[in-house]
Structure formats: C-alpha cells, structure tokens
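> sharing a sequence plus its predicted fold:
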Amino acid sequence: MARNKLSETRIRTLPAGIHSDGDGLFLRVRKGGSRQWFFIYRRGTDRKEIGLGGYGQGTAPVSLALAREKADAIRDRLARGEDLIRRRTFSEVMEDVIAVKTAGFRNEKHKAQWRMTLDKYAAPLHAKPIADITRDDIVETLKPIWTEIPETADRTRMRIAAVLDHAKARGLYAGDNPADWRGGLKELLPARQKLSRGHHAAVGYKDLPAVIARLRASTGVSARAVEFAALTAARSGEVRGAVRSEFDLDQAIWTVPAERMKAGREHRVPLSDRAIEIVKAAIQRSTCDLIFEGGIAGRGISDTAMVKALRAAGAGDATLHGLRSSFRDWAGDETHYPRDLIETALAHVLKDKTEAAYRRSDALAKRRALMEEWEKYCTPANKEA
C-alpha cells in the first residue's frame, strides 16, 4: 500500500476530518484544531485502532516522522502475528481510575461515592472491552436512572467519561468520548437543564411552607430528614451522615466535623426548636448512632429516599440541594441579614479576602436568630391557607 502521503507542510493546512498517510497510519483533525495520530488494522473481521499520540500537543508531541516510526513498529509486530491490544475491560480501567481519582480525596465518603456510582450504575459496562464501548452502550446504561435519579445519573455519566478519558490517554480507546454530553448524548437523552452543576432545581421559597406541611403529614424517616435539611440549610450528605455525638441538644448546636464538610472545615449549625424536635424523635427511633436510619438497620437514609419524599411533598423536580437555594433566596429577598452571615449559614467559604478577614468567627448567635426566623417562615401554621 502507498505510504508517506502526508507532509509537515500539508498537515498544518488540513481541514477537520481523517487523513491517511498510507498503510494504516491516519491523522484525525478535529474542528478545534487538535490532531491525533492513530493506526488501524484488521484481524479477521475485527477492526482495531491504536492511538499513537497527538501531533504537536502535550508534553510528548508526536511528529510525522515519529508517527511513521511507531507505525513501522506496529507493522513489524503484526507481521510476526503478535496480538497488539489486550482487550482490557471497562471494570479493569475503572479500578485504575478510582485509585488515581480518590488518592487526593480527604473525605472517605467522597471516595465511597465514586466507587458506588461506578460499581452500581455503570455495571452494564463492566465486562465490555473498553475499546468497544459505544455511545449506544452509554445510553442504555444511563436510561434506567436518567429521569429517576437525575443528579446521580449525571454524576455517573461524568465518572464513566473520566474512565474513558483515562483509557484514551493510555491508548486503550480511540475516538471521541461517547459519554461526553455535547458529543451526542444530548440528542439521545432528555434535556438536563436542571442537572448542570451549580444550577439545582429549587422550590420557590414562597411555595416551601406548603411543601413543609406535606412533609410533616408524613411519618417516614425520609420526610423528617428532608425537613431537617430544609430547616438547617445543610447539604443532604451532611444530614444523612449525622450521628448522635455531633449534637449538643442542651446548647441547641449541631457540629459537623471537618471531614464531613465540603470545605474541609468544622461547621456549627444553630438548631431551631423544630429542628431539635426532629432530632430527638429520630434518636428515639434509630437503632444505631446515625440520626436518620434508613430501612436497613445500621444504614443511613439514602439520597434517593429523600428525593422521593421531597417530590411526594409536591416539590416537582426540585433537588435536595435546591433547598439551600430556597433558603438563600428567602434570606436575600426577605431579611436584612448581611450577605456574609447568610453565606456562613450555608457553610460557604468567603471568596473575598477582605470580607473573610472581618468574619473571623462563625457568628453563631446572629446565625441562630436567622435560622429561627427561617423556621418561623417555613412553619405552615404561620402561612395563610
């Protein structure tokens, strides 16, 4: 077969597309301008593709001459009948990714979440050779959970994409990442307007008292956990992992340790009367140290159970995280508390260095007044029917 069809000069002017240098060596030019070398060969009816690196990219760019050397080495091995690619499965590469990604995590819970989502929700991909995974495989994997648990589904998609990116970097996968949202999934799965990070669907704060009333009408643990999350403006993970030793009910304070906080800093939460009432009842019911014990003894309530309770209370497609937005909107629109105090109540790290310098304490007393007003606002009896 003809070889050496390309030249350095021609490469710089090639349009987007796939261009052959001959005898199995190709250069893929993307619309954004990036260029990647790959080698294609066949064994029987199987078409196989090996990534050879990026042209003029990264810390080890592959020139035309080097790409040809790599291609010659592959041709020699093929001539000797060697199997060039061991068919590594998704689960094998997944284990490598989990090890790399979680090595720097301080929070053991975050490590467990990475493994859980990939172990449970990406299970249909586990046994598949990673080089063979298609966009249709991704769609079929995500469809059962895409509308049922949208936040978890999108996190699963992003983690699957991370596994495939890792495989691409090692030459185990070639082509576009099939788990990339803009790469085609947006045409195959329902719109995810409410799934974008930082934009969680929320109950309008004026509608929240009605939702709270329906939550209080339920006797389930999940409904109590959601109400407690709403009243404390806490993250759902902080609520689900809460244990008895974190609570000083005499002082009406919940202290969440640094290792359970997103920012890695201890956070004190002043508890309103209703929040204390919920905790006391939950402690009496729980058979373990966890405050909100789920249906399985010794295990906390699940995120899914809390979402279902919230939706059953008439919250539409609102998310648990959206309850924090409800609180933030109410505090900003309906009160005169300063912004930094409201952000502290949400356990946000103040980005403005000057503002942060003045806020050296956690202003517990002032935040207690804020949270008591919030409980009063949320209490259905205080709202007109």
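Received, thanks.
> from here on, just use CA atoms for contacts and neighbour counts.
OK.
> show me where the protein has its strands.
Using DSSP state E, the strands found in the chain span residues 17-22, 25-29, 35-43, 46-54, 247-248, 253-256, 267-270.
> using TSV, lay out those together with distance to Ala161 and mean neighbour count.
Listed next are the strands of the chain as TSV, based on distance: least, C-alpha to C-alpha, whole Å; neighbours: other C-alpha atoms under 10 Å:
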stretch	distance to Ala161	mean neighbour count
strand 17-22	23	16
strand 25-29	20	22
strand 35-43	19	19
strand 46-54	18	18
strand 247-248	39	17
strand 253-256	32	19
strand 267-270	33	22
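> could you redo the ones you listed as a markdown table and give each row distance to Glu8?
Converted to a markdown table, the strands of the chain look like this (distance: least, C-alpha to C-alpha, whole Å):
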| stretch | distance to Glu8 |
| --- | --- |
| strand 17-22 | 11 |
| strand 25-29 | 12 |
| strand 35-43 | 12 |
| strand 46-54 | 14 |
| strand 247-248 | 68 |
| strand 253-256 | 60 |
| strand 267-270 | 58 |
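> in addition, the following structure is provided for comparison:
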Amino acid sequence: MSKSLHRLTVKQIEATTPGSALADGGGLLYRSTARGAGKWSFKFVSPDLDYRAEQAAKGSNSFQRAMGLGAFPSITLAAARDKAAAARGLLAKGVDPIEADRRAQASARQRGAELARAASDQAMTFGRYADEHFLPYALTGFSNAAHIQQWQATFATHAATLREKPLAEITREDILAVLHPIWTTKGVTASRSRQRIERLFAHAIQNGRYRGDNPASWRQFDATLPSPKTLVRHHPAVPHDKLADFVAAVRAKQADSMAALMLEWITLAACRTGEARFATWDEIDLERRVWAVPAGRMKMRRDHVVPITARMAEILAEAKIRRHDVKPTDYVFSSPKGKPLTEMAALMLMRRMEPYKDYTAHGLRATFKGWAATATDFPRELIEEQLAHQLGAVERAYMRQSAYERRRPMMEAWAALCAGATRAGDMGDDLVTDGDEGTA
C-alpha cells in the first residue's frame, strides 16, 4: 500500500488532542473537536469550469475546496476512506465531487417535487379547484346574487359528474359528456356552462394546475355540437298604460309587506333589485332628497345618485316606522331579523299578483324607459343616466355638469304616472325637459 495513503490508525484518531488536525493522505483530513470525536473532510482542487470561473470573477486564483464527509466516530476511519476514494474517482473523471453531490441533491429535490405535484394534482379534483380556487377569483366584484348563484350552479349541478375527477386528468370527452345531453334541450344553460368551464381551465392552465390544450374551448366541439343559438332575452315589462293599476295593487299589500314597499321603491327609482335590497339608511339624504348608491353596488361600478320624490320619501317614512332604533348602517328594506330581503322577494310578490304574474321587477326599468322615451320629451341622456347606463364620452361630460337635479322633474312626472296621472296637466304643467332647475 502506498505510504501516501492510509497513514492513520483508529488509536491515533481516538488519542488526538482537541484542535489537532491529521492527514490520512490523498486529501482525507481529520480534525479533532473533542477527545475521541472530530470531523472528516476531503480537500481537492476543483476541475469544474463553472466553479473556476466564479472564483476568477471574485479575483481568486485558488480552486481548492473542502468537502465535509461527516463526524467521527459516526463515520469510521474505514467509511471516511471509502468516501474519499469515491471522491477521488470522480476527480479522475474531471468531476468536482461537491458539484456532483449538489446536482444529485437538486435532482432528488426536483423528483420529490414532481412526485408531490403529481400527488397534489391527483388530489385536486375539478370540484375542489372550482370551489377553492376558481370561483373565489371569478366572482370577485360580482354584486348580483342571482348571477353568483348561476355560476355556482354550473360547477355544483350542471358539471356535477366532473366534480370528483382529478382536474389534471379531465379530457375533452369528459366535457362533452356534460354538454351533449343538454345542448339542444337547454341551449342557454349548456352554452354558458361550457364558457364557464372553459374559463376555469384557462385559470388552471395559467396557474400550472392543468397541462395541455383547454378541453372546454369551443374549437374542441365546433364539429361535434351545433353552434349555440344567440337568444336575446328581455325581462317582461308592465306596459306603462297599466302602471298605475299595478302600483295601486302593490300599495294594497304594503300594510303587512316590506317587499311591497321595496317593489314600489324599485318602480319609482327605476333601479335594479339589488340596489334597492342593499340600500342602507346612510345612503339616504332627506335634506337634499337624494339616494346615493355607492359604486360597489352598481353594475357599471360608478357612484349613482337618485332623486327622492315625494312618494319615495313617504315610503322611507313607512319603512322606518316598522323598524325600531334604526342605525345608519341598517338596511332600508329589511326582514324582521334586520337582514336584506331576498333576491326573489319582489319577483315572488309579483307572481302572487295574478294580473302581473308574468312580469318581472327588473322589467319595470324597461317600463320607465319606454314611457320616458315615447311619451315624454325628456332628453335621452337624462333617461339613460337615471337607469345608470353607460353613456358616451360627450354625454358623460354633459351629465357631469347637469347631475341629478336635472332628472328630478322627470322622476316626479314618473311618480305622478305611477300614482294615476294620465295627462301632462295632472303631472304638473311644467314637465321641463331641459331647463334651469339647477345643477349639482
């Protein structure tokens, strides 16, 4: 055996004074840390070009490195020699043993991550991804409870057969199995379901949860399913010549129905149901006679101000009488427990009114627009602004200067029509359409 290797004995190592260093030869070193205990290391000159380049970039000409081999006595002299021999074998091949160990560890970590990801993908079902990841993202900013419910129903009901399947394993055929049975019988539901499922997979692809083409995109089915029909659906609207009778019927139910009060408010304000349901007392300014709806509750995401007419003020007074100790944050139209009325409260009330069972609360906005556009001379931009519709740039600039006071005569005229006035004189002789009532 060469004298340059295996110079040490176990007895020498055990007897080494703490702080001393011994060489076994061939780069294997032992440093004593305590009586009978110490650490092994292997010193060598690195052949790795990347390491040499890093050292040169630091201004160092030294390419020597020390590789830890473990602690004695856990790592015996024989075991340390075996490790040193393996390192010398790598060096003979031009491989830095530290870099080889680093790459092996990195490869093991990558493999472990891949296995963990595969297990996670297997555990991440379509239903879990929809409920925990996609819907919280997609429904952010939704203010219409009915729309939220429809989106949730897509993934809970219409795509129920997909819920327990691993998301990563779902194919175009799985999606087709959901769509095909309802494609021709429930066309709108099927088309919207496909679009929402497509959005889910687009979200999953971008977030690394699904690999491959989107299995719900229309191009996957355009040669299999007939093109979806575009259906224009309008909310049935009470004709404005029947409006007074309708309002009278609603008022007849107000003695014991908060929903009836809200329904007349919706009619008089020409607002959306959700805007009325969640109205709070701090949005009401009776001194200025305005209702300020915050942007967060508006479809167009901008603040909206509604003039409060005399009859709307009466409704507010009646609503306040029915609730004790009203606080600013309380809902104007609330249940006995102080909660907002349900999304269906106004609609169900109309369905129980036989002559009006086929109409909808949202359709009252169309009633207002039809009356204002065809039976009055009020400017179109005033009508659209009252409905909180998106205006063109020129109209928006115009409305910023005119604001809600210019709409007040129109809304008082509308309130008069609701109360039974049929002639311009009954509504007031000055149905001003574009005058000087003041600005805000």
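Received, thanks. Quick caveat, the model's predicted, so the values are computed rather than measured.
> residues in contact with stretch 209-220 of structure 1?
Residues outside stretch 209-220 of structure 1 that contact it (C-alpha atoms under 8 Å, 6 or more residues apart in numbering) are 223-224, 226-227, 309-310, 313-315, 377-380, 383.
> okay if I get those residues as CSV plus neighbour count and distance to Arg235 of structure 1?
Output for those, formatted as CSV (neighbours: other C-alpha atoms under 10 Å; distance: C-alpha to C-alpha, whole Å):
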residue, neighbour count, distance to Arg235 of structure 1
Ala223, 24, 15
Arg224, 23, 14
Val226, 26, 10
Glu227, 25, 12
Ala309, 23, 16
Leu310, 27, 14
Ala313, 20, 19
Gly314, 17, 20
Ala315, 23, 17
Tyr377, 17, 20
Cys378, 24, 18
Thr379, 18, 20
Pro380, 18, 23
Lys383, 12, 26
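> from those, which two are the most distant?
Farthest apart among those by C-alpha to C-alpha are Ala309 and Lys383. That separation is 21.8 Å.
> for the closest residue to Met94 of structure 1 other than its chain neighbours, give me its contacts.
Counting by C-alpha to C-alpha, 6 or more residues apart in numbering, Met94 of structure 1 lies nearest to Val163, which is 5.7 Å off, once chain neighbours are set aside. Taking C-alpha under 8 Å, 6+ apart, we find Val163 of structure 1 in contact with 90, 93-94, 97.
> tell me which of those residues you also see in structure 2.
Retained in structure 2 (both residues aligned by TM-score structural alignment, their matches' C-alpha atoms under 8 Å) from the contacts of Val163 of structure 1: 94, 97.
> the contacts of Val163 of structure 1 in helices, which ones?
Members of these lying in helices (criterion: DSSP state H): 90, 93-94, 97.
> what distance do you get for Met298 of structure 2 to Asn144 of structure 2?
As judged by C-alpha to C-alpha, to the nearest Å, Met298 of structure 2 and Asn144 of structure 2 stand 9 Å apart.
> who's more crowded, the two?
Counting neighbours by other C-alpha atoms under 10 Å for Met298 of structure 2 and for Asn144 shows that Met298 has the greater number, 19 against 16.
> show me what that one aligns to in structure 1.
Residue pairing (TM-score structural alignment): Met298 of structure 2 is matched to Met261 of structure 1.
> who's in contact with its match?
238, 267.
> what's the distance between it and Val203 of structure 1?
24 Å.
> next up, the contacts around the nearest residue to Leu364 of structure 1 once chain neighbours are set aside.
Closest residue to Leu364 of structure 1 apart from its sequence neighbours, by C-alpha to C-alpha, 6+ apart: Pro270 at 6.8 Å. Residues in contact with Pro270 of structure 1 (C-alpha under 8 Å, 6+ apart) are 232, 252-254, 364, 367-368, 371.
> aligned counterpart of Pro270 of structure 1 in structure 2, please.
By TM-score structural alignment, Pro270 of structure 1 lines up with Pro307.
> quickly note the distance from its match to Leu382 of structure 2.
Taking C-alpha to C-alpha, one finds Pro307 of structure 2 at 12 Å from Leu382 of structure 2.
> same check, this time on Ala160 of structure 2
46 Å.
> neighbour count: those two, which is higher?
Leu382 (22 against 15).
> about what we covered before: tell me, what's touching Pro307 and Leu382 of structure 2 both at once?
When C-alpha under 8 Å, 6+ apart defines a contact, the residues bordering Pro307 of structure 2 and Leu382 alike are Arg407.
> just give me the neighbour total for Ala252 of structure 2.
Considering only other C-alpha under 10 Å, Ala252 of structure 2 is surrounded by 12 other residues.
> which one in structure 1 is aligned with it?
Per TM-score structural alignment, Ala252 of structure 2 is aligned with Ala217.
> ok, Phe278 of structure 2 next?
For Phe278 of structure 2, the aligned residue in structure 1 is Gly241 (criterion: TM-score structural alignment).
> touching, its match and Ser302? I think so.
No: using C-alpha atoms under 8 Å, Gly241 of structure 1 makes no contact with Ser302, being 9.9 Å away.
> where along the stretch 151-300 of structure 1 do the helices fall?
Under the criterion DSSP state H, counting those that start in this stretch, the stretch 151-300 of structure 1 contains helices at 208-217, 221-232, 236-240, 273-285.
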